[in-house]
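J.: Here is my input, please return the structure:
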Amino acid sequence: MENNHNEGMSGFLAIEQKLAVSTRRHRGFPRDQAMLVRMVKLLHKLFSDHANLLLRTHDLTHPEYNVLMMLDGSEGGLSPSQLGEATSEKSSNTTRLIDQLLAKGLLTRSPSDEDRRMLVVQLTDEGEALIRQVVPAVTLQLQGFFAGITDAQRGQLEHLLKKVLRGVESQG
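T.: Here you go, the predicted model:
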């Protein structure tokens, strides 16, 4: 893990090699599309690994940070199911993350004022303070991830990834 740049590139090279073999073995195999999917997966792993290293100093994991940030971006909190949807976590993992963050004193979970059958998860003052403490370092990390591309290229990448998301979601 000490040399993540090389780990990412060696992972990329391994993907290229294996896809070349699959392309030779299977006529019509969509190598370009498969490469993009594998690259997105590798990027996700590397983003998460780097984030976990950074967040470890704050006694947080990347999934916990994502929960805190989704709550930070909400007005009045979220239900556990809304939180799971916002963080792209499975229901069981969302419950586990909420429990971990409750134990750390960073969240509260209470009945909704509108519907007492529904629970609402919100940040505590300690959770809000931790976010204020972590965001500057995360901001620098994110800027570093994308330092090699221009604002226009980032906009184009976002536009293209949204199109891919729509295509994946339309597959049902």
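J.: CA only for contacts and neighbour counts going forward, please
T.: Fine.
J.: Now stretch 69-79: buried residues?
T.: Within stretch 69-79, the residues that count as buried by 16 or more other CA atoms under 10 Å are 69, 70, 71, 72, 77, 78, 79.
J.: what's the answer for stretch 89-104, then?
T.: Buried, per 16+ other CA under 10 Å, within stretch 89-104: 89, 94, 95, 97, 98, 101, 102.
J.: One more, please, to line up against the first structure:
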Amino acid sequence: MTDPLSKRRLKMWIRLLGVTRHAEAHLREFLRVNHDTTLPRFDVMAALYRRREPLTMSELSRLLLVSNGNATTVVDRLERDGLVRRVPSETDRRTVHVSLTDEGLRQFEGLAVDHEREVNALFSGLSEADLDAITDILKRMRKEAP
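T.: Presented below is the predicted three-dimensional model:
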């Protein structure tokens, strides 16, 4: 027997994906036009900022849900721009730790304020009750995921 909610769940998934893609495309363009940067650069800097301690490239990749190669490419550019530093591990020469430089920290803090403002504008049509309901639903979906 077919699940009677199957088609509705599929439509919900398509809507959720559409909203996510729209928001991501908007934020990519916002960062490009207003800050001459990319969403992957922002994401790497955000991960390093949240932790406030050096991360290995593997930890960074895992946090961002990207391959080591993708993370390395972004870190290479950030390092070239003086926004992150790489420090070899003292105990394992194959391991490199990455952290924000003082300039990276300063730049990210400015980016983060504008990013938050833009996300707020994107979802300004949602009330506090809407946000609570969506957050609750997404948390339940995460716990129930196979």
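J.: Tell me the one of the buried residues of stretch 69-79 of structure 1 nearest residue 30 of structure 1?
T.: If you rank those by distance to residue 30 of structure 1 using CA to CA, residue 70 comes first, at 35.6 Å.
J.: what do we get in structure 2 for the closest one?
T.: Using TM-score structural alignment as the criterion, the counterpart of residue 70 of structure 1 in structure 2 is residue 47.
J.: Quick one: residues contacting that match.
T.: Residue 47 of structure 2 is in contact with 60, 63, 64, counting by CA atoms under 8 Å, 6 or more residues apart in numbering.
J.: Mind checking which of those residues land in helices?
T.: Using DSSP state H to define helices, the subset of these located there is 60, 63, 64.
J.: Put the buried members of those into a ChimeraX selection.
T.: Applying 16+ other CA under 10 Å to those, the buried members can be selected in ChimeraX as follows:
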select :60,64
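J.: Now residue 97 of structure 1. Nearest residue, chain neighbours left out?
T.: Using CA to CA, 6 or more residues apart in numbering and skipping the chain neighbours, the partner closest in space to residue 97 of structure 1 is residue 64 (6.1 Å).
J.: Just the helices from structure 2, written as ranges.
T.: Going by DSSP H, structure 2 shows helices at 6-35, 39-51, 57-64, 68-80, 102-122, 128-144.
J.: Residue 88 of structure 2: which of those is closest?
T.: helix 57-64 (11.0 Å).
J.: Mean deviation, that closest one versus structure 1?
T.: Its aligned residues in structure 1 lie a mean 1.4 Å from helix 57-64 of structure 2 after superposition (mean CA distance after the TM-score superposition for structure 1).
J.: what's the angle between that helix and helix 68-80?
T.: Using axes from the mean of the first three to the mean of the last three CA atoms, to 10 degrees, the inter-axis angle of helix 57-64 of structure 2 relative to helix 68-80 is 100 degrees.
J.: what packs against helix 57-64 of structure 2?
T.: Applying 3 or more CA pairs under 8 Å, 6 or more residues apart in numbering; DSSP states H and E, one finds that helix 57-64 of structure 2 contacts helix 39-51, helix 68-80, strand 96-100.
J.: Aligned to residue 19 of structure 2, what sits in structure 1?
T.: The equivalent of residue 19 of structure 2 in structure 1 is residue 43 (alignment by TM-score structural alignment).
J.: Could you count how many residues lie near residue 13 of structure 2?
T.: For residue 13 of structure 2, the number of neighbouring residues by other CA atoms under 10 Å comes to 12.
J.: meant to ask about residue 94 of structure 2, not that
T.: Neighbour count for residue 94 of structure 2, taken as other CA under 10 Å: 8.
J.: With that, I have no additional questions.
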